[in-house]
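**Student:** mind folding the following:
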Amino acid sequence: MLYLEDLKIGDQFKSREYEMTLEEIKDFANKYDPQVFHTDEEKAKDHPIFQGIAASGWHTSAVTMRLWTECFPVAGGLIGSESSLRWPRPARVGDRIHVEVEIVAITPSKTKNDRAIVTYVTQARNQVGDVLLLSTTKIVVFKREFASGQG
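**Tutor:** Predicted coordinates:
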């Protein structure tokens, strides 16, 4: 597990790959984002932007979250305080997504000396390097002493 003392600006983390399947894309979309370009292969072919079935951006975000938790194991969890994100390209059936994380800022709390806000940039990429998701996220990260109940 990673604590505040373990992190510095410029640190990078890379996840394993996760493959997007047609069944999973449709299942996610039917539950959370039921639009035809996510759920119907035939109708998606005629879509002016997607021209074929594409994963919901929220599905790509959920996969990114899963991969974050595996490659960036922050003690106490990834407690988000803010995030901005973009989906430059859709994830497609068969895409093998991995995430690349880089810490870009560490801002100590002004009122609590046991924590800081860590800002990191994430790129979720497919197997050929296309960026499918780009985000800047701020999380609360605790010092090691927090875990032992001191401070």
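
**Student:** when you work out contacts or count neighbours from here on, use the C-alpha atoms and nothing else.
**Tutor:** Will do.

**Student:** residues in contact with the helix or strand where residue 62 lies: which ones?
**Tutor:** When elements are defined using DSSP states H and E, residue 62 is found to belong to helix 57-71. When contacts are taken as CA atoms under 8 Å, 6 or more residues apart in numbering, the neighbours of helix 57-71 outside the stretch itself are 13-16, 18, 25, 28-29, 77-78, 87, 90-91, 98-99, 124, 132-133.

**Student:** and for comparison, fold this next one:
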Amino acid sequence: MENYSKLRFRDLKVGDRFDLGTHALSLEEMLAFASKYDPQPFHLDDESARANPLFERTSASGWLSIMLLQKLIGDFWKATQVQGLAGAGVDRIEWAAPTYADEPLQCTMLLEMVRASASKPQLGLMTMCVTLTKEHQQLATLLRITGVFKND
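**Tutor:** Sure thing, here's the model as predicted:
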């Protein structure tokens, strides 16, 4: 990943794309999360997953993939001079394909809207479309969120 340590809000523009790296979820973290927060049978064991026509084996909870995206977004902005202040909303969540243990997932963030607040120009608004893609660019998870940032 490139060095973005000097990146500021004023440097950002619509169309900027950032590679947030390749990540994989372990079976242990998938099972721990599903057991506690999303105990659907296809998130807990292979046999139940195969009984469902949508899954090949135990799949990660979509909510776990969203949490992974949120962590990667936060880690990225922490490595810059861009200061996040608050979330302003989730526009879209899409779980396009199942995610399986140890599967490499490429994370990319595209800026779809970047502007100063009309009523509070010291604040900036930014809409980010963040995706996890599997092998052959197959979309697994999409998260489109808007955040409030310090406009410097």
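
**Student:** tm score of chain vs chain?
**Tutor:** Here the TM-score for the pair of chains, by TM-score structural alignment, normalised by the length of the first structure, is 0.85; 144 aligned residues with a CA RMSD of 1.8 Å.

**Student:** in the second structure, what range does the helix holding residue 62 of the first structure match?
**Tutor:** Under TM-score structural alignment, the alignment places helix 57-71 of the first structure onto residues 62-76 of the second structure.

**Student:** just confirm residue 115 of the second structure is within a strand.
**Tutor:** Yes: in this structure, residue 115 of the second structure lies within a strand as judged by DSSP: H, G, I helix; E, B strand; the rest coil.

**Student:** where do the strands of the first structure begin and end?
**Tutor:** Assignment of strands within the first structure using DSSP state E yields the ranges 12-14, 18-19, 79-86, 96-108, 115-125, 131-142.

**Student:** count the residues that sit near the aligned partner of residue 101 of the second structure in the first structure.
**Tutor:** Using TM-score structural alignment as the criterion, residue 101 of the second structure maps onto residue 93 of the first structure. Residues lying near residue 93 of the first structure (other CA atoms under 10 Å) number 17.

**Student:** residues contacting residue 93 of the first structure?
**Tutor:** For residue 93 of the first structure, the set of contacting residues under the criterion of CA under 8 Å, 6+ apart consists of 20, 21, 22, 25, 53, 54, 55.

**Student:** show me which of those are buried.
**Tutor:** The neighbour count (16 or more other CA atoms under 10 Å) marks 20, 22, 25, 53, 54, 55 as buried among the contacts of residue 93 of the first structure.

**Student:** quick check, central residue of the first structure?
**Tutor:** residue 64 (3.2 Å; CA atoms, centre = their mean).

**Student:** mean shift of the match of helix 57-71 of the first structure relative to the first structure?
**Tutor:** Following superposition, stretch 62-76 of the second structure is found to deviate from the first structure by 1.1 Å on average (mean CA distance after the TM-score superposition for the first structure).

**Student:** how far away from the center of its chain is that stretch?
**Tutor:** Mean C-alpha position of stretch 62-76 of the second structure versus that of the full chain (CA atoms, centre = their mean, to the nearest Å) differs by 4 Å.

**Student:** from residue 128 of the first structure, how far off is the residue nearest to the centre of the first structure?
**Tutor:** For residue 64 of the first structure, the distance to residue 128 of the first structure under the criterion CA to CA, to the nearest Å works out to 17 Å.

**Student:** and for residue 34 of the first structure?
**Tutor:** Between residue 34 of the first structure and residue 128 of the first structure the computed distance is 28 Å (CA to CA).

**Student:** who's more crowded, those two?
**Tutor:** When residue 34 of the first structure is set against residue 128 and neighbours are counted by other CA under 10 Å, the residue ahead is residue 34, at 15 against 9.

**Student:** perfect, I'm done here.
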